[in-house]
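Novice: Take this sequence and fold it.
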Amino acid sequence: MLLRIFTVLFCRGMSVQAPSRTESRLLVGLFLVALAYSLHGVTYHWTKGFLSGHEFRQTQTALITHYIDRDDNFSLLYETPLVGKPWVSILMEVPLYEWVVVGLSRATGLPHFMAARSVSAACFYLSLPALYLLLGRFGLPRPRRLLVLALILCAPVYIYYSRAFLIDAMAFCFSAWWLLAFVRAMDERRWPWLVLATVAGTGAALVKSATFAVWLPPAAAYGAWLLWRDLRAGTGWRAPGQTLAWGLATVVVALGALRAWIAYTDPIKAAHASAWIFTSKTLSQGNWGLFDLRALFSAEVWRQLLHCWEQAIASRWIIAGGLLAGLALPRVRGPVLGLGAAFFAAQALFPNAYAYQDYYFYSIAVFVLAALGFTMVGLLDTRWPRVLVALVVAVPFAAQVHAYWQDYRVGQSADLKGGFPLTDLLRDHTPEGSVLVIAGADWAGIVPYYSQRKALMIRNGLEDDRAYLRRAFNDLEGENISALVLHGPLRQHQNLITIAASRLGLDPRGPTFSYQEVDVYVPKRLAAELRTRLASAAPYAGVTVHPPRADEAVWKHLVAITPERAQSEFKAFQPAPFQADFQFGLGWMGVGGRQVLSAHPDANLWIKPPADATRITWTYGLLPGAYENPTSKTDGVEFIITGELPDGSERRLHRRVLDPWANPAHRGEQTETIACSLRPGEVLRFSSGPFETPERDWAYFAAIRIEP
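Specialist: Model prediction:
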């Protein structure tokens, strides 16, 4: 039964009357009005940088485009710097769309978002000839094909998302031309159509496989019908074999290229700390709900699907009524049934994707719109009064206009340049090339894109995963981290703030500035200068800059070390320290037959180096008891050398984390030799601090030598 439903999608020789000259003129006029309406909607607020409509997804595509252009990187290993290093991690599509956007931007000087809108709109309008020719395979006279195209042009989803910074319009265009080429190749067995099918199918599969996937079942059903027809003819295996060979030839390259891309990218994504959710299996079964019967029969999923119908297409009642009316009209029943089945089959294939992401309907709205168009054609052939037919035909168009102006037009009307004061501040006042750490916004690229900064976005649910946080922060070692950005409830997540403060050199006692429901912590080395600049800069609306916290004499246990004590106790430290701040007091213990200085965090030791010093040798370690018990062990200790300058500023000269439980090479005594170029009057502070928590952080300093 399902096969029969799909095969009628391409039924030919449908019995329809030839349109009269008056009807033809009216349909041409309707098409031209619909085209003008579509162009107006697509180009409305064309120069506004705000990416209205699933901005989180548009900004991801925009970020890819930005870094392709900035780095002149047109390879398949493109950067999507959203979920931390390695930046090459979210490889979901071959970036053909992004390459075209960059090429157009370079050729015309258009900003990326306008070039992207141009590419998306061009792809949509270039798909119309393919749809026009496909409608001809149904036996529709030319003027009546324009009626169906007019419905497509007026659809809210094809107005709103044909101007989006999304790959969907390009995948749709490739899919439409592939389906036309497939049908013509199967009917005519001509090589030019096979070549077109190969090129368009490969483009569709690599740009967005989820779009191509929902255009395959109708084609497969038509191919199966042709094969069944050949077998029924009983003329041997030659004809069925040729049909099968031609059918496979139209998709073998496309599916082979897609398989190769998946095999190439899945291991890269799987190896990343959090990008593994974008592997093909996880994405299709988890995010899209591939063949998920629970989702398919979920009342919540269907509630969302029906809402998306009303956003993207028209009222659910108009859609349902139009399909039922078409099924009641014998002349158009087949096409209405087949096209409607294609529409519903796609949602059955990926129920979650369509229920929660209305832009996914860009790929399949054409099927149900074409079905409604055939219902209208059927009405034109009835004996109903022409005035009544005209009124009924006008209903779907009126419903589409109402749906667009009630929903999408409102968002599209926002007079915004893109971004908001928080992203403006981050772009203007954090070092170019620096990295943001963001939590509470999942992996939405809005803040990284508008601030033009790379980001480690801590995905929702991972903020309490210490193993993940450790790995993600370790991957950022050596990067210039310029801010911790906390959204919503995570503003109160003290464990995350404490860990980030330890790793990034933040003051955990309070944010540097806030914007609405966002707190931003800036590293201590940048915070004072940032506050100074902001005090003299034009204000950023809604941003509150918090005064610095009183330093509370951070050194609560500061003690002076007299020369006599230094000479008697600190013989292994050259030069000898002159002051210390050890949370648990200065104390010595025996390790390996010698006395070492206990440095359980927090511990700080100050030394005035020789003016001609060029090398620091530091010996330190953790006691075996810190890591030998698997149920109660250290989670790491960081050892830091900080240079304190006479003007009160600081700079980090060295940092190393010892984690002897996870890394056996960190067990036992460690000796570091650090090259240095010191500044006049600079004092060195040798510190130990907890990597995450201070539990069993039994560290010690054995020796320090600073030499020319």
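Novice: CA only for contacts and neighbour counts going forward, please
Specialist: Fine.
Novice: which outside residues touch the helix or strand harbouring Phe397?
Specialist: Per DSSP states H and E: Phe397 is located in helix 386-403. Contacts to helix 386-403, defined as C-alpha atoms under 8 Å, 6 or more residues apart in numbering, come from residues 151, 154-156, 310-315, 318, 376, 379-380.
Novice: Give the buried residues for that helix.
Specialist: Neighbour-count burial for helix 386-403 flags 389, 393, 396-397, 399-403 (criterion: 16 or more other C-alpha atoms under 10 Å).
Novice: quick one, what contacts the closest residue to Tyr540 other than its chain neighbours?
Specialist: Among residues not flanking Tyr540 along the chain, Pro421 sits closest, at 5.5 Å (C-alpha to C-alpha, 6 or more residues apart in numbering). By C-alpha under 8 Å, 6+ apart, the contact list for Pro421 reads 540-543.
Novice: go again using 10 Å as the cut-off
Specialist: 427, 451, 515, 539-543 (C-alpha atoms under 10 Å, 6 or more residues apart in numbering).
Novice: Would you do the same for the sequence below? I want to compare the two.
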Amino acid sequence: MLSNIDHKSVKWARSDVYFLLLAVACFLYAAFIALRYADQLPLDLYSFRQTQTAITTYWLGINGFSLNYETPVVGPPWSIPFEFPLYQYIVVLLSQGLNMDLNAAGRIVSFVFLALCVIPASKIAKQLDVSRASLFIFLALLFSSPLYMYWGRTFMIETAALFFTLMAISYFLDILAGRNTTRSGVLFLIFIVLALVQKATTPLPVLAVLACVYLFQTLKDTGSVKAVLSSRFIKQSLLYFVLPLLVGTIWTLYTDQVKSANSFGMQLTSGALSEWNWGTWAHRLAGNLYSDVIWRRMLGQNLAGFLGLALLVAGLFLKVRPAIKAAIWICLVLGMVPVFIFPNLHIVHEYYQTANVVFLLFAAALVIGESFGNRRRGISTAVIVASLMVASNQYVFARDFLKTVETVYTPANSRDLAIAETLRANLAEDAVFVTFGDMWSSSLSYFSGHKSFTVPDIYDQYDQAIAAPEKYAGAYPLGAVVVCRDNKGFLLPEVTQWARGKKDWKVSEVHGCYIALPEQGPGVSLHAAPAQCQGSIDVAGPVDSRMPGVIAVKGWTTVDGEKGIVPELSYVSLTDLRNKETHYFEATSTYRPDVNAHFGQPDMKHTGFSRLITLPSPSGQYVVGLARLTGGKVETCQFAKDVSAGK
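Specialist: Next up is the predicted model:
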């Protein structure tokens, strides 16, 4: 792709070849990272946003294309649309058309959009009549930038919005130059509208700056204020700048209407999130906006810190052609203005800078290529400076991001995968679940393949939901209630009390969270046959000091671990030593990767068991044992643990 760029017919210099090779090398390494780790589950940085995009894509693939597409983590009705689902549906088509893993398809499409940014970049460079060196330096900086190397291969819409925005800019420059005005105008409108409905925060600052440029250029060309008051100028301004905003507003109003049908969706409308999206003056004056967002993330990680800062400052005073000088100034504005328009979003989200750092990279490339690169003595300086910046970018990527990219997520190291595996194993196909303590993350729903209401602590009806979660499943059968710790505190007592009020529900601990599930199997006969079992009871003791009389029991058992045979169900037995009465409690099957590794059976599931038990009396001596259902028969295992309560 990069080697085919040829926007000027002048003879190639050796430095041009060097910069081209540098750009190609950076692109190939970025492509290697994107493709080599394309199958990584979207549990890396900002998994909240990645899995939200992934789950909307997953259900688009099941339900077909729809404007009110489902994001089934907020209860029924399931639709809370934000962006127009263009990126998601492209991922669906790629995944289904090539029978490709959805996660890999999502990451690859994201990187393809980043790679496609070469097209508008090359077009803009040709329009500005900049040197080959400047273009190749920019591409080297773009594809070596840690920001774009990392976020350009995530399951997110960022690069799609960026590509559409850059394409719109390229056609806007045609409009300014009076080239193919009708065609350029139509294409500008198409791409700026696509950018706005894909992710409004990316093109909105750009559209505002372009409107100012259009006004300034008109005044400069005509030398008269009357020109901007003419009907022609007003009509063109309405067409190019107001019409796209109108389309974006219509889309926002539509999504607000759909969200309002959902009890939590009403808290996600544009009006409800106005302060979150636009920020406050406190955000604009916050120290971390300058020290973290602007200095560390933008300049430090992607422009070699003080070296990049020096280049950008120097660009303000360079003696270069007016068009280049204007381009540098405008790029600096485009690079900085979004941070102050959406300060809170930039503070909270590290990926938001993908919308604006690209312009700072282009400004730096222009300074290097058009200042140093156009003077015989400066060529060596340009080579050194560009190489240092690329080297800095690669160092930062290796230091701050590569380990995360290389991480393989499994139920052994991921709480969400461990819980999702338990949900997948225990829920009926049409069952939904309710989760507390996970904000409104899509992770558990996405990886379990089940719809949910993941109740955030900011939900207006939070207390009602914890008291009666079944009311928030709608017409769907409630298959589970998941509780993790959140800002509302320790919720296990409430869920345990709720489950106790339901017939045949059990509560178990999985990876630090607690899951309430309906019991599935038959009761255990008192005449169950004894057996020598593989396994152990690893834990048998109090859950928490705030829950006296409740114990947690965890362990594992296999019928034949070497052959990968596991029991159908496990039961925890509880014997009261005072009256010798024994009661059996169905346990929840859990995934134990350590057991799988021990037996060399990586695909073996349900080897673990877990159960919370309320003791008959908060004080006394008990013996905990294990029984299991295998081959349709119940057998009792040989291992046991003593439990003392009330001491």
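Novice: TM between them?
Specialist: TM-score for the superposed chains, counting by TM-score structural alignment, normalised by the length of the second structure: 0.74, backed by 531 aligned residues with a C-alpha RMSD of 3.3 Å.
Novice: still on that earlier bit, and the helix holding Phe397 of the first structure against the second structure, how far off on average?
Specialist: Its matched residues in the second structure lie on average 2.2 Å from helix 386-403 of the first structure after superposition (mean C-alpha distance after the TM-score superposition for the first structure).
Novice: quick one: the helix or strand just after that helix to the second structure mean distance?
Specialist: The helix or strand immediately downstream of helix 386-403 of the first structure is helix 409-412, counting by DSSP H and E. Mean deviation of helix 409-412 of the first structure from its aligned counterpart in the second structure after superposition (mean C-alpha distance after the TM-score superposition for the first structure): 0.9 Å.
Novice: Relative to the second structure, which residues correspond to the helix or strand just after helix 409-412 of the first structure?
Specialist: Next in sequence after helix 409-412 of the first structure, counting helices and strands by DSSP H and E, comes helix 421-429. Aligned by TM-score structural alignment, helix 421-429 of the first structure falls on residues 418-426 of the second structure.
Novice: Can I take it that Gly555 of the second structure is in a strand?
Specialist: Yes: remark: Gly555 of the second structure belongs to a strand, assigned using DSSP: H, G, I helix; E, B strand; the rest coil.
Novice: just checking, it touches Phe609?
Specialist: Yes: if you go by C-alpha atoms under 10 Å, Gly555 of the second structure and Phe609 touch, sitting 5.5 Å apart.
Novice: intersection of neighbour lists for these two?
Specialist: Joint contacts of Gly555 of the second structure and Phe609 (C-alpha under 10 Å, 6+ apart) are 537-538, 572, 589-590, 592, 626.
Novice: Distance to Gly152 of the second structure added to those, as JSON lines?
Specialist: Formatted as JSON lines, those follow (distance: C-alpha to C-alpha, whole Å):
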{"residue": "Ile537", "distance to Gly152 of the second structure": "46"}
{"residue": "Asp538", "distance to Gly152 of the second structure": "44"}
{"residue": "Val572", "distance to Gly152 of the second structure": "49"}
{"residue": "Ser589", "distance to Gly152 of the second structure": "38"}
{"residue": "Thr590", "distance to Gly152 of the second structure": "35"}
{"residue": "Arg592", "distance to Gly152 of the second structure": "34"}
{"residue": "Leu626", "distance to Gly152 of the second structure": "50"}
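Novice: would you turn these into CSV with neighbour count, secondary structure and distance to Trp78 of the second structure?
Specialist: Listed next are those as CSV, based on neighbours: other C-alpha atoms under 10 Å; DSSP: H, G, I helix; E, B strand; the rest coil; distance: C-alpha to C-alpha, whole Å:
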residue, neighbour count, secondary structure, distance to Trp78 of the second structure
Ile537, 20, strand, 41
Asp538, 12, strand, 40
Val572, 26, strand, 38
Ser589, 27, strand, 29
Thr590, 26, strand, 29
Arg592, 21, coil, 33
Leu626, 29, strand, 41
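Novice: For Ala580 of the first structure, what is the enclosing helix or strand?
Specialist: Element membership for Ala580 of the first structure, per DSSP H and E: strand 579-582.
Novice: Assumed Leu126 of the first structure was part of a strand.
Specialist: No: secondary structure assignment (three-state DSSP) places Leu126 of the first structure in helix, not in a strand.
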